[in-house]
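J.: Mind looking at a prediction? Sequence and model below.
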Amino acid sequence: MLQAIGLTSAPARGQAPAVDDLTFDAEPGCVTALLGPPGAGKTAALRLMLELEPGRGVTYYRGRPLHRVPNPASEVGVVLGDVPGHPARTVRGQLRMLCAVAGVPVSRADELLDAVGLAGLRDQRIATLSLGMDRRLALACALLGDPHTLLLDDPAEGLAPREADWLHGMLRCHAERGGTVVFATRDPREAARSAGHVVTLDGGRLVADQDGVAFSRARLRPRVAVRSPQAVRLGAIVSREARAARRYVEVVAEAAGNRLSVYGSSCAEVGDTAFRHGLPVHQLADEVGDTRSAGATDDPAGRHAAGEVDAGAALAAQSEGVPVRPAGAGGRTASSRRPVGGDSTASSRSTRSTARGELPPPIRRRPARGPSRPVRYELRRLFGVRTTIVILAVVLAASVGLSVLLARDGRTPLVHDIAAWPALLPLPPAALGAGLLGALSFGDEFRYPALAAGRGSVPRRLGLLLAKLAVSGAVAFLLAWLVALGSAATLRVVYGGGLVTIPSNVVPLAVGWSALTVGCAWAGLLAAGVFRVTAAGIAAVLAVPVVMVPLIERMPKGATVRSMAGLPGRLRDLAWLQWPAELDRWMLAGARIVAHPVGAALVLALSTLTCAFLLTSLRGRVRW
């Protein structure tokens, strides 16, 4: 069961809130429609329910607010737009990646592909999907964690009738299994056809809270749509004959001038009247009309002209206890400012709260929870698109080519030959490639969020950050050694075995080379996470040799008075555990790396970016 109590959005300066004191219940086993014209506050209400917008009020999902649900994916499924996936990712790859987010086995992805009819398109790229297939994939993403509640924002907008019927059939099936479904729509006929409970909004306020039957009686009426070049004359004749027969028939001329809407009659009666008087008829069809003129312009089949409320609608509404107001150009009447019809429990709660002078608790915007299995998620995110493989291949090819060119003249040191690091480049290709992969770790998620569209932006949970650091560091380490081994092997083949020799200080060189690539990957990752764009991560990597190294080199240097010689021995004396003597060499190598200008600049950059990332995360938790 979903209970929304006192939802009120934070208003912009000088404007009314998009949602104002909205209270309603959505029962399990029933499909609930949020109905209203564009700008009525439907989307804002859904985002308030998901704690994605600042405001006041609370929404309970089976008795708990969303931020207290341990695994939100198992409680709420959301469709607030298109599938938020990378366009190059496959349908199956997207679902398998989100399986790690929801904490479900990967077999769930294939099950849902069969359920939504996308089994034959599992290897299709997301960018190539049609609108109908995209909505099917979005529904599959929402159902991934087998949630109890589904929240959808105008899911059938733009769909063909067949696709829309299939979608609403799936929603009804979910409700019949005991789930709760809430979807927003602007079409009253869609709400009457697909929902058993209709909540009508207007200007952010609750206008009506009714069951489907009461809504259909009070809001929708059957009519006969007529199109004729003699529409005015035909309307006058139909009205005259109805008065003569003492029958209530209302004829409304549409704005187009050649169309009529006849209420209280049938196609046969209108057709017989036109035939007897020799009037041509170009269209004659049974339709269902909306009694509210506010939606008249939204119906392509034609509705009442603005400002008219027919007598039949008034009688039907009064029989249901619904106040009727004319839909003129002015503001809302008093009847539109209070809930009417149907269940009055929600409105009574809101009234009691207002009478006591108590405001509902504020809604704090919170970041989405991270994946339940962050390492598995990050691996699937990284290798689910061809970008990663392409970057690795380009970096490896460029490094091998540069190493061959640098070793040709014999003036470049062997270490720089193997690293493919000419003096003209601020960083070797391996370090630049590692930084790019790290920047894409967060940058791609801000462009194509991994979580469902309505669950907010990129999560900042510590487990996900550690998983990204671990995976990006491992890939950077692998790239560094692929480049080193590939360059060494190529030089041995091209110039002979005498060129490549193992230097005596191979340990510090290996540590420094690995630390450089891993540090660049982490710098790109953290910078992209702080500034929420991939370009910021690449800029942070380039800033290390271009900006920070010259600054460190220009710092005033004095005579060296003290030395770190003997540091490993002193650390061994302080530690409880004794480590092997070989570890001393690695520690000294690490100390020399930090003392090097590039190493010092990289350590300084990583420290600054880590503090900035933690500060922005902490600030987001406090404000949201």
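T.: All right, it came through fine.
J.: Every contact and neighbour count from this point should use C-alpha atoms.
T.: Fine.
J.: Can you report how many residues lie near the nearest residue to E287 once chain neighbours are set aside?
T.: The shortest distance from E287 to any non-neighbouring residue, by Cα to Cα, 6 or more residues apart in numbering, is to R223 (5.3 Å). Using other Cα atoms under 10 Å, R223 has 23 other residues around it.
J.: can you pull the contacts of R223?
T.: S261, V262, Y263, G264, S265, S266, D286, E287, V288, G289 (Cα atoms under 8 Å, 6 or more residues apart in numbering).
J.: residues near the fourth one, how many?
T.: In other words, G264. 16.
J.: what's the distance between it and V530?
T.: To V530, G264 is 64 Å away according to Cα to Cα, to the nearest Å.
J.: one step back: would you mind listing which of the contacts of R223 are buried?
T.: S261, V262, Y263, G264, S265, S266, E287, V288, G289 (16 or more other Cα atoms under 10 Å).
J.: does I5 sit in a helix, a strand or a coil?
T.: Secondary structure, DSSP: H, G, I helix; E, B strand; the rest coil: I5 is strand.
J.: ok, it touching D20?
T.: No: checked against Cα atoms under 8 Å, the pair I5 and D20 is beyond contact range at 10.9 Å.
J.: which residues sit against stretch 372-388?
T.: Against stretch 372-388 from outside (Cα under 8 Å, 6+ apart): 88-90, 93-94, 96-103, 371, 389, 437, 441, 463-464, 467-468, 471.
J.: just the buried members of these?
T.: Buried, going by 16+ other Cα under 10 Å: 88-90, 93-94, 96-103, 371, 437, 441, 464, 467-468, 471, out of these.
J.: For burial, what's the neighbour tally of the residue nearest to G435 when sequence neighbours are not counted?
T.: Excluding its sequence neighbours, the residue lying closest to G435 (Cα to Cα, 6+ apart) is A521, at 4.0 Å. A521 is flanked by 34 other residues according to other Cα under 10 Å.
J.: now P339
T.: Neighbourhood size, P339 [other Cα under 10 Å]: 25.
J.: another structure for you, compare them:
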Amino acid sequence: MIQAIGLTSNPRQELPPAVDDVSFEARTGRVTALLDADTADATTVLRLMLELQQGRGITYFRGRPLHRIARPSREVGVLLGEVPGHPARSVRGHLRMLCAAVGVPAGRADDVLEVVGLVSLREERLGTLSRGMDRRLGLACALLADPHALVLDGPGDGLSARESAWLHGILRAHADRGGTVLFTTDDSKEAARTADRVVTLESGRLVADQEAADFARTRLRPRVAVRSPHAARLGALLTKEARAGRRSIEVVTEDGNRLSVYGSNCADVGETAYRHGILVHQLADEIGDTGPQQPEPAEPPRTAITVAASTEPDTALGTALGTARGTALGTALGTARDTAPGADPDPGLPARAPQEALSLTLPLPVEGDDTVPLSEVAHTAHTAHAPHAPRGALSPLPPPITVRPSRSPLNPLRYEVRRLLGVGAGYFTLAAVLAGSALLCVLLARTGHTPQPRLLAAWPHELPLPPAALGAGLLGALAFGDEFRHPALAADRGTVPRRLGLLGAKLLVAAATALLLSIVAVASDAALLHLVYGDELTKVPADWLSLGASWVALVTGCAWAGVLAAGVFRSTAAGLAAVLAVPIVVVPLVQKAVEGPSVRSAAGLPARLRDLALVQWPFGAERYLAAGVRMIAQPVGGALMLSLTALLCTYLLTATRARVR
């Protein structure tokens, strides 16, 4: 069951809030439609329920707010707007990536593809899907973790009649299996035809909460749709005959040559047109909307609660609860107080003995059918978002809604690997890096002025970075940049989270990719040089170990700089710009900072570090330490280390800023 209480969006400058004090419930095993002609208001209600937008109110999913559910994707499946994801990713690859995000086996992707009928399109790209197929994929994403509740925003928008019938059949089957379904629509006929209960909004306020049959009877009525080139004449004749026969009908002129006749049927309208020789192009029975109505008092969500009527009722508590918006708790307590001994009983209520349990129906959410103490229910409803408030203090306003980051992905490393391998950007980058590196090394060898280490790395003095380092930086920037541009994680709840686990997975995968890229680039350059110029340029240098460590560290550092910069600035271009800024901007600044007269220098630091060890390190580890120190002492290495430190601190600050507040 879903219970929404007092949902209110924040005011918009001088305008009233888009959603004001909306309370309703969607019961288990039933399909509930949220009907609103302005779909933006209905979308705002869903976002407030899912804690994706700031405002006031509280929503219970089977008795618990969403932020208190350890794995929200197992409780509620969400579809808001278009399906987010990279357009070049396949349908099956996208779902397998989300399987790692929600923590379910990868085989679940094939199961939901079969449920929504996309098995034949599992290798299609997201960017090529039609509107109907996109809706099917969105429903598959919502069903991926087998949630109890489905919250869908306009799932039938833009679908054909056949596709809409299929979609509503899936929703009905989910409800019949014991789930809860809540969807928004702006079509009153669709709501009456497919839902068990219809919650009607108008201008952001709740105007009706009815069963589908009551909604169809009070809000809809049958009509005869007529299309004729002589619509005005036919309408006048129908009105004249109805007046003569003392029958009550209503003829409404629609756009063009259309009429809507209320209170009649196709036979009577057709006979009138036939008798007067009026050509009719369309004559059909339809269900029409009666239009806006006056707001009706909506029945709030009710739960049976047993309250003990004491001889000394808590008058202050009843008064405080009576001022609470959107609840009838104060009224109920006032009734209980009036029936206590010593008070004037209500003539309409039977007198009760002292300490007798009085059964009341109160609009407060509780989990299950158990009787809950009144103090516990009141405390839960009014202090769920204010844990530091005194237990007896009750706010007259609904609790504020705080937007919290999503906990996904639950398996970040598996998610990151599937994200990297799911699109062709990584493969194209690898091919371009290898081709560019091979061409540069051949051209540099032809001139004969480049040292062998720079020759194998294809790093001329004119370029700020070698192709392998630039490629690693681009792959690192894509790791977070595309995540914000095509946020696949938004299919779960909200936007891309700034989780340290996700950052660690991206850094680990970026380091592995950079290591592979650096080794393959040097190996391919050496093989090509050996093929073109022979063995002269491919001899192994004496200090190959330290040179190799420096080379791998450079490429890995560029990849990490791309990841961190893209995560901070949420842009692939910003990530790549941060990589290029290291040799172009940071290196000159560092060199300028250390220039000038100096009394002491750090010359001979590697030798002193080796002497610092009292014993010999195993496996000659002091050599690796010395190589790392030499690399940091170089301009590019030092600038890269400085940039990585600054970016990491900035990322940690932005990730923890919400928690500090």
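T.: Structure's in. What do you need? Note that the structure is a prediction, hence the values are computed from the model and not measured.
J.: quick revisit: over to the residue nearest to E287 of the first structure. Which of the three states is it?
T.: strand.
J.: cool, S408 of the second structure as well?
T.: coil.
J.: Please pull up the equivalent of it in the first structure.
T.: With TM-score structural alignment as the criterion, S408 of the second structure lines up with G370 in the first structure.
J.: Burial check on its match, number of neighbours?
T.: Around G370 of the first structure there are 21 other residues, counting by other Cα under 10 Å.
J.: What count of nearby residues applies to the spatially closest residue to it that is not a sequence neighbour?
T.: Distances taken as Cα to Cα, 6+ apart place P459 nearest to G370 of the first structure, at 5.1 Å, with adjacent residues excluded. Other residues near P459 of the first structure come to 22 when the count uses other Cα under 10 Å.
J.: before we move on, what about L604 of the first structure?
T.: Residues near L604 of the first structure, counting by other Cα under 10 Å, number 15.
J.: Now do the same for it: its match in the second structure.
T.: Aligning on TM-score structural alignment places L604 of the first structure opposite L642 in the second structure.
J.: Now for the first structure: which helix has the highest residue count?
T.: Longest helix in the first structure, counting residues (DSSP state H): helix 462-495.
J.: ok, back up a step: OK, contacts around the residue nearest to G370 of the first structure?
T.: P367, A368, R369, G370.
J.: Next one: the aligned residue in the first structure for P466 of the second structure from A102 of the first structure, what distance?
T.: Under the alignment (TM-score structural alignment), P466 of the second structure maps onto P428 of the first structure. P428 of the first structure sits 39 Å away from A102 of the first structure, going by Cα to Cα.
J.: How about A191 of the first structure?
T.: In terms of Cα to Cα, A191 of the first structure sits 30 Å off from A102 of the first structure.
J.: Just give the number of residues close to the nearest residue to G158 of the second structure once chain neighbours are set aside.
T.: Nearest residue to G158 of the second structure, sequence neighbours excluded (Cα to Cα, 6+ apart): R131, at 6.9 Å. Here the number of neighbours of R131 of the second structure (other Cα under 10 Å) works out to 15.
J.: R131 of the second structure pairs with which position in the first structure?
T.: Checking TM-score structural alignment: R131 of the second structure goes with L131.
J.: same thing with L589 of the second structure?
T.: Under the alignment (TM-score structural alignment), L589 of the second structure maps onto L551.
J.: burial measure for its match, as a count.
T.: The burial count for L551 of the first structure: 13, using other Cα under 10 Å.
J.: quick one: buried residues of stretch 176-189 of the second structure?
T.: Using 16+ other Cα under 10 Å as the test for burial, stretch 176-189 of the second structure gives G179, T180, V181, L182, F183, T184, T185, D186, S188, K189.
J.: Return the distance of stretch 516-528 of the second structure from the chain's centre.
T.: Offset of stretch 516-528 of the second structure from its chain centre (Cα atoms, centre = their mean, to the nearest Å): 41 Å.
J.: so that stretch matches what in the first structure?
T.: With TM-score structural alignment as the criterion, stretch 516-528 of the second structure aligns to 478-490.
J.: Pull out the buried residues from that stretch.
T.: For stretch 478-490 of the first structure, burial by neighbour count (16+ other Cα under 10 Å) applies to L478, L479, A480, W481, L482, V483, A484, G486, S487, A488, A489, T490.
J.: Report the distance from stretch 524-543 of the first structure to the chain centre.
T.: Distance of stretch 524-543 of the first structure from its chain centroid, counting by Cα atoms, centre = their mean, is 22 Å.
J.: before we move on, what about stretch 499-507 of the second structure?
T.: Distance, centroid of stretch 499-507 of the second structure to centroid of chain: 19 Å (Cα atoms, centre = their mean).
J.: Please give the element, helix or strand, for the match of L604 of the first structure.
T.: helix 635-660 (DSSP states H and E).
J.: How about I170 of the second structure?
T.: Assessed by DSSP H and E, I170 of the second structure sits inside helix 161-176.
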